[in-house]
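Q: Can you look at this prediction? I've put the sequence above it.
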Amino acid sequence: MSTDLSPVKPPETELLIITGMSGAGRTTAAHALEDHGWYVVENLPPALLGMLTELVSRTAGSIPKLAVVMDVRSKSFFPQLRESLAALTAAGVLFRVLFLEAGDDLLVRRFEQGRRPHPLQGSGRILDGISTEREVLHELKEAAEIVVDTTDMSVHDLNRAITELFSESGPIVLRLNVMSFGFKYGLPTDANYVADVRFIPNPHWVPELRPHTGLEREVSDYVLGATGAQEFISRYISALEPVFEGYRRENKHYATIAVGCTGGKHRSVATAVEIGHRLSQLPNVTVSVTHRDLGRE
């Protein structure tokens, strides 16, 4: 299906496209945006995206913030959406894509609890539909400016994340989430960058430090005082600074920096806190620090 858009003046309206895995929280995100003054259109077919945007652009900014929720209804979803997005770009329309992700187990559980089939499962299982959807959306996820993994989020957590990402005047300049994790529990799926701090001596093998965490002074001093730790942190942040400048040029507003050790209790926690503190000193940056595996055995 082709989309014919005559060139129009880029609208004053800020356009956000919300998409992602079915069951990952698109509706929750849409409601949160409505609470912040966005005009939200849900379940819009990709072929109508251009017409909606052109219509809004002719209303002289009466809708300053427009969010469009788009979900997969068929395997032809992405080719149609790609064509519509290309037409918007050619017409000079600026837009961003918010992609919501979640793990397979959680998505299956949500569909089972809701007693509804996945839109792409056909005669197969829910997991078959999820797998097909991942294939359909893979390229779109790779191109998205903002990817949020809701696997470990409650509804309130997702609402808070949307609030932090979008202020009164739109997305904040650059929001960084520094996340500690344990490699033995797997890589964070939404990490943009991963730092491995397993080269630092492990406090686990120091009896008096083992029961404590990287949030406590004695462990933090041990980790950050280890040979090479401070040099690593300084060089890592220096390497990221041109990346952040590139994000701003490319209109990207969110990144997750994952810092991993073996179990996510000592080294990664202390290092993530220190990296987060240093990054917060950079201009036009907002930083949060989370600890994915702290408390797990």
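A: Cool, the structure landed. Please read all numbers here as calculations on a predicted model, not as lab measurements.
Q: Every contact and neighbour count from this point should use C-alpha atoms.
A: Fine.
Q: which ones are touching Gly122?
A: Neighbouring residues of Gly122 by C-alpha atoms under 8 Å, 6 or more residues apart in numbering: Gly129.
Q: And the helix ranked longest in the chain, what's buried?
A: Assignment by DSSP state H gives helix 229-249 as the longest helix of the chain. Neighbour-count burial for helix 229-249, with 16 or more other C-alpha atoms under 10 Å as criterion, is recorded at 229-230, 233, 244, 247.
Q: What is it packed up against?
A: Packing partners of helix 229-249 (3 or more C-alpha pairs under 8 Å, 6 or more residues apart in numbering; DSSP states H and E): helix 267-279.
Q: right, and the helix or strand after the helix it packs on?
A: strand 286-291 (DSSP states H and E).
Q: Report the angle between that next one and helix 267-279.
A: 170 degrees (axes from the mean of the first three to the mean of the last three C-alpha atoms, to 10 degrees).
Q: Summarise which helices and strands strand 286-291 is packed against.
A: Counting contacts by 3+ C-alpha pairs under 8 Å, 6+ apart, strand 286-291 packs against strand 175-182, helix 267-279.
Q: so where do the helices sit in this protein?
A: 26-35, 49-57, 77-90, 104-114, 126-143, 155-165, 217-224, 229-249, 267-279.
Q: These: which one's closest to Asp196?
A: Closest of those to Asp196 is helix 267-279, at 8.1 Å (criterion: C-alpha to C-alpha).
Q: Pull out the buried residues from the closest one.
A: Using 16+ other C-alpha under 10 Å as the test for burial, helix 267-279 gives 267-276, 279.
Q: sorry, back to before: nearest to Glu101, of the helices and strands packed on strand 286-291?
A: Of all the helices and strands packed on strand 286-291, strand 175-182 comes closest under C-alpha to C-alpha, at 16.0 Å.
Q: take the one below as the second:
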Amino acid sequence: MKKNDLEFLIITGMSGAGKTQAMNFFEDRGYFCIDNLPATLLSNFISLYFKSKGKIKKLAFVIDIRSWGFFEDFFEEIKNLRNNNINYKILFLDAKNEILLNRFNLTRRKHPLDVYNTLLKNIEEERRRLEDLRNMASIIIDTTNLTIKNLSEKLENEFKGEFTKKLSITFISFGFKYGIPIDLDMMYDVRFLPNPFYVESLKKKTGNDLEVQEYVMKAEESKEFFYKLQDMISFLIPHFEKERKSHLNIGIGCTGGKHRSVTFVNKLYDYFSGFGKYQIRISHRDINK
């Protein structure tokens, strides 16, 4: 068995964001799972695995703040995986602070970091410590508004047994008035463009309607920005692929998330779908608000 036949997944993220549910999901699908693995044991476990002649082909490890005493070695371990041609992915689960706070209050469990007197400060400190790891993630999933069932559906969509599938790109339209999605890899603001909201005949329509798209795109600044935007994203994609990213969330925001951002997301979908090289999805988060 070749090394690159191995499906090797690292599950990490914020405490209370759903790592246990994610591990259960993968265990039910034939992954050999280990919870709370010290980072320094990654390479040792891989060595033992190959000595066993690869009887287990899918591995998933949960590494999080509970292993913080070993965390400083995590990045060195990741480098070792790359040097040994181990095909790995990092799944990072996240949620907004207020949601994590509510989840801990409901379960009445102590935060695993436990360095401050208040739960919120421990959550904030954990987020600070995990920032570099979050930036390394192949896939980031925001569980703020997800039930356990929703999370399973999301994971099912992302992991279909194809560990080396094409780069998946999701273009997300949103309204700044409803908050910025926390699972974005990059974000662009189109509030400087002409707003159809102030045109009576377009106010109740959305960027899914041709009339709105034509109104937004007829402005010279819209055409120029779209050209620069597609050029920038096209430039960045190969670099994200080089860093083993498997999913990109690209947010386009306007004031309410109905007109300009929806128009641009639809245009970007049309443009990048034409290449056939990537899995392209769109999500209009606030279009019905």
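A: Arrived safely, thanks for sending. Predicted model, so just to flag it, every value in this text is computed and none were measured.
Q: can you tell me what part of structure 2 stretch 185-195 of structure 1 aligns to?
A: Counting by TM-score structural alignment, stretch 185-195 of structure 1 falls onto residues 178-188 of structure 2.
Q: so what's the residue most central in space within structure 2 closest to, chain neighbours aside?
A: Geometric centre of structure 2, nearest residue: Ile140, 2.2 Å, by C-alpha atoms, centre = their mean. Nearest residue to Ile140 of structure 2, sequence neighbours excluded (C-alpha to C-alpha, 6 or more residues apart in numbering): Phe92, at 4.8 Å.
Q: quick one, what contacts that neighbour?
A: Residues in contact with Phe92 of structure 2, defined by C-alpha under 8 Å, 6+ apart, are 11-14, 134, 137-141.
Q: can you redo these as TSV with distance to Gly161 of structure 2?
A: Below are these laid out as TSV (distance: C-alpha to C-alpha, whole Å):
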residue	distance to Gly161 of structure 2
Ile11	16
Thr12	20
Gly13	22
Met14	25
Arg134	23
Ala137	19
Ser138	16
Ile139	15
Ile140	18
Ile141	18
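Q: what's the most distant pair in those?
A: Met14 and Ser138 (15.6 Å).
Q: re earlier: after superposition, how close is the longest helix of structure 1 to structure 2?
A: On superposition with structure 2, the mean distance recorded for helix 229-249 of structure 1 (mean C-alpha distance after the TM-score superposition for structure 1) is 2.5 Å.
Q: Residues contacting that helix, please?
A: 173-174, 200, 223-224, 253, 271, 275, 279.
Q: The contacts of Phe92 of structure 2 in strands, which ones?
A: 11-13, 139-141 (DSSP state E).
Q: Present the residues you listed as CSV; the columns should include distance to Arg103 of structure 2.
A: Listed next are those as CSV, based on distance: C-alpha to C-alpha, whole Å:
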residue, distance to Arg103 of structure 2
Ile11, 19
Thr12, 17
Gly13, 15
Ile139, 23
Ile140, 19
Ile141, 17
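Q: re earlier: quick check, nearest of the contacts of helix 229-249 of structure 1 to Pro117 of structure 1?
A: Minimum distance to Pro117 of structure 1 across the contacts of helix 229-249 of structure 1 is 34.0 Å, recorded for His253 (C-alpha to C-alpha).
Q: What does that closest one correspond to in structure 2?
A: Per TM-score structural alignment, His253 of structure 1 is aligned with Ser246.
Q: Return the residues in contact with that match.
A: By C-alpha under 8 Å, 6+ apart, Ser246 of structure 2 lies in contact with 89, 138-139, 165-168.
Q: What of Lys177 of structure 2?
A: For Lys177 of structure 2, the contacting residues are 255-256, by C-alpha under 8 Å, 6+ apart.
Q: do Val212 of structure 2 as well
A: When contacts are counted by C-alpha under 8 Å, 6+ apart, Val212 of structure 2 touches 196, 202, 205-206, 259, 263.
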